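**Student:** 3D, please:
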Amino acid sequence: MKPSVFNIALVGFLTASPAFAEERIEINNIYPLNQEYFQLSDSVYFMQDNRGYFEVVEGPLEEGPARCVGGGFGAQNGENSIQGVCVFGEGEDTFTMRWKAGEQGKANDWSIVGGTGKFDGMTGQGIATTGAEIMYKAMPLRQSHITGTVNIPKN
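**Tutor:** The predicted model follows:
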């Protein structure tokens, strides 16, 4: 009995490795604080443009430069419209994360919205928390701790 084309294709499909796999990430984004606040009668308008670097605690990434920009309104009751993007990496190999500030003190939500070079087709999501200022080489810096999962296609 000859194997059918369907059986050969099925065996090939079942034994092939996936094009990508979901992996956990944990990174610290560390940057000198560059932000402004404008106090309004019932809220504050916030904007930032922070340039720093990210270090990898866990996951399939290599540390490198990072830039985060964003802005929006924050109300006294904790509701807000603050959001932005962070671009991680450099040259042809970058990925862009969209973030939204958490409501009423909750963690920020993030998702990957694009990638170039080795990150082309990358997806992912998770949360980020921003800690108090830290001291590094006598400079006050802020650290955002980012956790979640990513899928990076094997290009």
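
**Student:** alpha carbons only for contacts and neighbour counts from here, please
**Tutor:** Will do.

**Student:** what about the closest residue to residue 69 other than its chain neighbours, how many neighbours?
**Tutor:** Leaving aside its sequence neighbours, residue 69 sits nearest to residue 49 (Cα to Cα, 6 or more residues apart in numbering; 4.4 Å). Residues lying near residue 49 (other Cα atoms under 10 Å) number 17.

**Student:** Whichever helix or strand residue 49 is part of - contacts with which helices or strands?
**Tutor:** Applying DSSP states H and E as the criterion places residue 49 in strand 43-58. The contact analysis (3 or more Cα pairs under 8 Å, 6 or more residues apart in numbering; DSSP states H and E) places strand 43-58 against strand 22-31, strand 35-39, strand 64-75.

**Student:** how about the residue nearest to residue 69, what does it touch?
**Tutor:** By Cα atoms under 8 Å, 6 or more residues apart in numbering, residue 49 lies in contact with 34, 35, 67, 68, 69, 70.

**Student:** and this one, so I can compare the two:
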Amino acid sequence: MATSGLKAEVERKRLLQRVCEEALRMAKPSEEEKRRTLRFSRGLTENLSEKLKSAGIEAEVEVQGSIAKDTWLAGEKDIDIFILLPKKYGREGFLKALEVAKNLAREGWREAYAEHPYIEAKIEGYTVDFVPCFRVKEASEAASSVDRTPLHTLY
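**Tutor:** Sure, this is the predicted structure:
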């Protein structure tokens, strides 16, 4: 009796292991999907950086969120692009940076609001959020939770 119970328990664990492995395989992006998404994200950040510089806006452009943390799900096409501005620009700088992002997105964007205004754009099948924030070195310098996001990605 004890032997058959042990065998059944071992079999249940094997089955659970197979189910978990299959779920992980389905949830994780393939290497090709990763390459495509990272190449697109990199090109977008470089392009936006150049356009901001041409517009005379001092900013750093970074991918944040699940793409930056390598935690996105297969088939998910959401990219968070953060535009990190010096505080000297004030919130007016957010609007100027978003104008540049709107031009990059062309017509496929909509404006949205959280703690900061941002735009959501549809570009080449991806949903891209362009989110301006202030560049801060420590969380205590943040004017809002959005400003802390790049710090979260670092840790």
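
**Student:** TM-score, when you put one on top of the other?
**Tutor:** Put the two chains on top of each other and the TM-score (TM-score structural alignment, normalised by the length of structure 1) is 0.25; 64 aligned residues with a Cα RMSD of 4.9 Å.

**Student:** hang on, the earlier thing: of the contacts of residue 49 of structure 1 - the most surrounded one?
**Tutor:** Neighbour counts for the contacts of residue 49 of structure 1, by other Cα under 10 Å, peak at residue 68, which reaches 21 neighbours.

**Student:** That residue is in contact with residue 95, isn't it?
**Tutor:** No - Residue 68 of structure 1 is beyond contact range of residue 95, at 11.9 Å (criterion: Cα atoms under 8 Å).

**Student:** Identify the contacts common to these two.
**Tutor:** When contacts are counted by Cα under 8 Å, 6+ apart, residue 68 of structure 1 and residue 95 are jointly contacted by residue 87.

**Student:** top helix in structure 2 by residue count?
**Tutor:** Taking DSSP state H as the criterion, structure 2 has its longest helix at helix 2-27.

**Student:** Next secondary structure after it?
**Tutor:** Helix 2-27 of structure 2 is succeeded, C-terminally, by helix 31-54 (DSSP H and E).

**Student:** Output the contacting helices and strands for that following helix.
**Tutor:** Using 3+ Cα pairs under 8 Å, 6+ apart, the elements in contact with helix 31-54 of structure 2 are strand 60-64, helix 90-105.

**Student:** Out of these, which one sits most buried?
**Tutor:** Here the criterion is mean neighbour count by mean count of other Cα atoms under 10 Å, and of those the winner is strand 60-64, at a mean of 21.

**Student:** which residues touch the helix or strand that it is followed by?
**Tutor:** Next helix or strand after strand 60-64 of structure 2 toward the C-terminus (DSSP H and E): helix 65-69. By Cα under 8 Å, 6+ apart, the residues outside helix 65-69 of structure 2 that reach it are 38, 72, 79, 80, 153.

**Student:** Same question for stretch 134-143 of structure 1.
**Tutor:** By Cα under 8 Å, 6+ apart, stretch 134-143 of structure 1 touches 28, 29, 30, 31, 32, 33, 130, 131, 132, 133.

**Student:** hmm, back to that, please report the distance of the residue nearest to residue 69 of structure 1 from residue 66 of structure 1.
**Tutor:** Distance, residue 49 of structure 1 to residue 66 of structure 1, using Cα to Cα, to the nearest Å: 11 Å.
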